[in-house]
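Engineer: let's see this in three dimensions:
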Amino acid sequence: MFDYFFKKQLRLSSSINFQNVFRKPAKKKNTLEISILGRFNLLGYPRLGLSISRKNIKHAHNRNLIKRLVRETFRLLQYKLLSMDFVVIAKKNILYLNNKKIIDMLNSLWLNYHR
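Structural biologist: Sure, this is the predicted structure:
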């Protein structure tokens, strides 16, 4: 049985990890509202990093909402994903979507990274 927690080991925490993904992403999938960069790791499990800038999304409650939605979709699909480091980048246009559309879009983007 799987535990669907979002543990600390599943997070990209250091700037070196983010730089590695930004420097040479193995896969890049994007829409007008969101992009997911991925780079393979040797850990055997996926990790998630979020890059949601204040320049694009001004209000903290909107940034936090997007972070929660991304984390939730990642948490539910973590056992189906490849062993990669992912960085999710949100763009300005994401503010015009409702939560259901954001979740559907994220799920369709995560499908590109399934085992």
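
Engineer: when you work out contacts or count neighbours from here on, use the C-alpha atoms and nothing else.
Structural biologist: OK.

Engineer: what distance do you get for the most centrally placed residue in the chain to Y79?
Structural biologist: The chain has V88 as the residue nearest its centroid, 3.7 Å off, counting by C-alpha atoms, centre = their mean. To Y79, V88 is 18 Å away according to C-alpha to C-alpha, to the nearest Å.

Engineer: what's the helix or strand for V70?
Structural biologist: In the assignment (DSSP states H and E), V70 maps to helix 60-77.

Engineer: here is a second sequence; please produce its structure as well for comparison:
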Amino acid sequence: MVKLTFPRELRLLTPASFGYVFQEPLRAGSPYITILARNNQLAYPRLGFAIAKKQLKRAHDRNRIKRLAREFYRLNQYQLPKMDFVLMVRTAVIGLDNQQVIELLGQLCHRIKRTSLLMEQKV
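Structural biologist: The predicted structure is shown next:
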């Protein structure tokens, strides 16, 4: 049975984990959101957030984006490649409604997955 949960082990928590992703990431970006990803040695994908107060000043805006991203990840975790993902946003994301944010996350994750498959084929 498939469990659609988001337990602690599916999160990037330590600075070392974030540093690993920032070293040599695959990037997928838009004017609103950028996703960095890097292959991990685990059997599941993990998600982390790098949402700066400089970009989204109000806590409720940052929390809304994180809540939507966690929900998207929770529902799609079995379709994602075994990678560590870091989500970053720009100020313009405030103008998007919830459905647009979810669709944009889907497009960016699809781009990461496609790029990952192309890189595996080259090796």
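
Engineer: what angle separates the next helix or strand along the chain from the helix holding V70 of structure 1 from helix 60-77?
Structural biologist: Using DSSP H and E, the helix or strand that directly follows helix 60-77 of structure 1 along the chain is strand 84-90. Relative orientation of strand 84-90 of structure 1 versus helix 60-77 (axes from the mean of the first three to the mean of the last three C-alpha atoms, to 10 degrees): 150 degrees.

Engineer: with structure 2 overlaid, how far apart is strand 84-90 of structure 1 on average?
Structural biologist: Following superposition, strand 84-90 of structure 1 is found to deviate from structure 2 by 0.5 Å on average (mean C-alpha distance after the TM-score superposition for structure 1).

Engineer: before we move on, the earlier item: right, and the residue nearest to the centre of structure 1 touches G49 too?
Structural biologist: Yes: contact criterion C-alpha atoms under 8 Å: V88 of structure 1 and G49 qualify, at 6.4 Å.

Engineer: which residues touch the residue nearest to M84 of structure 1 when sequence neighbours are not counted?
Structural biologist: Leaving aside its sequence neighbours, M84 of structure 1 sits nearest to F40 (C-alpha to C-alpha, 6 or more residues apart in numbering; 4.1 Å). Counting by C-alpha atoms under 8 Å, 6 or more residues apart in numbering, F40 of structure 1 touches 26, 82-85.
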